[in-house]
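Chemist: Sequence unavailable; structure follows:
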């Protein structure tokens, strides 16, 4: 729980009181996932948003040909969940599974809304995260429609260099929206330069 407290205080202007942190602690449920275990499967409603204490997860869809399309990775101190399904209570089009053994803190939408209305630091953190998420999504969309494979890889290498060591090449290719062969060529070219 200390990692979550540190995270919240990073996004707020003042430290959390013990009373506020007690409310926050009560709202979250610890959960462990084994490698390859699902947090969410396509067709289910996303009942929880998860804060990652340890491990790595991916959020992805599978098309009609069985090809995976990774839209999000989450590592320590990141959040993961299907926002649309979580908010609208609609069936998810995504799967979320653990790439490594993971320790998570789960919160329901009702619990999150309760914290937003009673703990100002949570409301401030959620606003900040929503803004950052919107900006990141906008940048990712722009990159996917306007960047070459080389430019997408260079940006990933600059923004999330840890991904290059942590995730297999075929998953990075899926995340970048390119084939594994193209990623291999781009990486090789990048190493030569």
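Modeler: Sure thing, it's come through. All values derive from a computational prediction rather than experimental measurement.
Chemist: make it CA atoms for all contacts and neighbour counts henceforth
Modeler: Fine.
Chemist: Tell me the spacing between the spatially closest residue to residue 170 that is not a sequence neighbour and residue 136.
Modeler: Leaving aside its chain neighbours, residue 170 sits nearest to residue 180 (5.2 Å; criterion: Cα to Cα, 6 or more residues apart in numbering). To residue 136, residue 180 is 24 Å away according to Cα to Cα, to the nearest Å.
Chemist: Looking at these two, which is more packed in?
Modeler: More neighbours sit around residue 180 than around the other of residue 180 and residue 136, counting by other Cα atoms under 10 Å; the figures are 16 against 12.
Chemist: and that one, what does it touch?
Modeler: Residues in contact with residue 180 (Cα atoms under 8 Å, 6 or more residues apart in numbering) are 169-170, 173-174.
Chemist: Remind me what the helix ranked longest in the chain packs against, helices and strands.
Modeler: Of all segments of type helix in the chain, defined using DSSP state H, the longest is helix 120-146. In terms of contacts (3 or more Cα pairs under 8 Å, 6 or more residues apart in numbering; DSSP states H and E), helix 120-146 is packed against helix 2-10, helix 109-118.
Chemist: Below is an additional structure, to be compared with the one above:
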């Protein structure tokens, strides 16, 4: 992997170049096709990932096969399966690429071992964990404090491009409403 790679420049900017060599072996560049599943429910995913390009969706499937979208992750974001990352258990979610996507996977256990000996990597590990927890907290808070319409408006304000990239059925599921309700919200906001 080339040290000039954007991922390395973003993620490891505070690590001396001489120390980067020890972590090159932990990084796996993975290209995902649209609709490709890269984490299946019931599997243990002992990695976290950074999205260099693209969009992924994490979802539950209920007994009837209905999918409930829990997370979206997009460019320049960290992602991890919460159950595997925090609890070292098999995933309860399925993770799928919504479009052509490039991720960098990093083996969490090996990264954790290296970070115990390297303060710079420890800071990165803490920062990545904080970002993941913060996103989960924001998601929970939005369901407690805001209506579906307010959640949609917030998404439009903060990430208008995502509303164009995500099909309505997944967007509605993410907001906790039906596609028909999302359509009504969109019509109200247009007027």
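Modeler: Yep, that arrived. Quick caveat, the model's predicted, so the values are computed rather than measured.
Chemist: circling back to that earlier point, indicate which one of the helices and strands packed on helix 120-146 of the first structure is closest to residue 47 of the first structure.
Modeler: Smallest distance to residue 47 of the first structure across these (Cα to Cα): 7.2 Å, for helix 109-118.
Chemist: Average offset of that closest one relative to the second structure?
Modeler: Comparing helix 109-118 of the first structure with its match in the second structure after superposition yields a mean distance of 1.9 Å (mean Cα distance after the TM-score superposition for the first structure).
Chemist: Just give me the closest of the contacts of residue 180 of the first structure to residue 65 of the first structure.
Modeler: The shortest distance between residue 65 of the first structure and any of those, using Cα to Cα, involves residue 174 and amounts to 14.1 Å.
Chemist: okay, now that closest one: neighbour count?
Modeler: Residue neighbour count, defined by other Cα under 10 Å, stands at 18 for residue 174 of the first structure.
Chemist: Next: residue 52 of the second structure.
Modeler: As a burial measure, the neighbour count of residue 52 of the second structure was computed by other Cα under 10 Å and equals 21.
Chemist: Kindly report the same for residue 86 of the second structure.
Modeler: Burial of residue 86 of the second structure, expressed as a neighbour count using other Cα under 10 Å, amounts to 12.
Chemist: sec struct for it, please.
Modeler: State at residue 86 of the second structure, reduced to three classes by DSSP: H, G, I helix; E, B strand; the rest coil: helix.
Chemist: Look up how far residue 76 of the second structure lies from it.
Modeler: Here residue 86 of the second structure is placed at a distance of 21 Å from residue 76 of the second structure (Cα to Cα).
Chemist: Spell out, range by range, the helices that occur in the second structure.
Modeler: Taking DSSP H as the criterion, the second structure carries its helices at 6-11, 17-24, 82-87, 108-115, 119-145, 148-158, 160-165, 168-175, 179-190.
Chemist: of all the ones you listed, which gets the most neighbours per residue?
Modeler: Among the helices of the second structure, judged by mean count of other Cα atoms under 10 Å, the one packed with the most neighbours on average is helix 168-175 (a mean of 20).
Chemist: compared with the first structure, how much does that helix deviate?
Modeler: Plainly put, helix 168-175 of the second structure ends up 1.0 Å away from its match in the first structure on average once the two are laid over each other (mean Cα distance after the TM-score superposition for the first structure).
Chemist: quick one: that helix aligns where in the first structure?
Modeler: On the first structure, the counterpart of helix 168-175 of the second structure by TM-score structural alignment is residues 169-176.
Chemist: now the matching stretch, how far from the chain's geometric center?
Modeler: Stretch 169-176 of the first structure has its C-alpha centroid displaced from the chain centroid by 15 Å (Cα atoms, centre = their mean, to the nearest Å).
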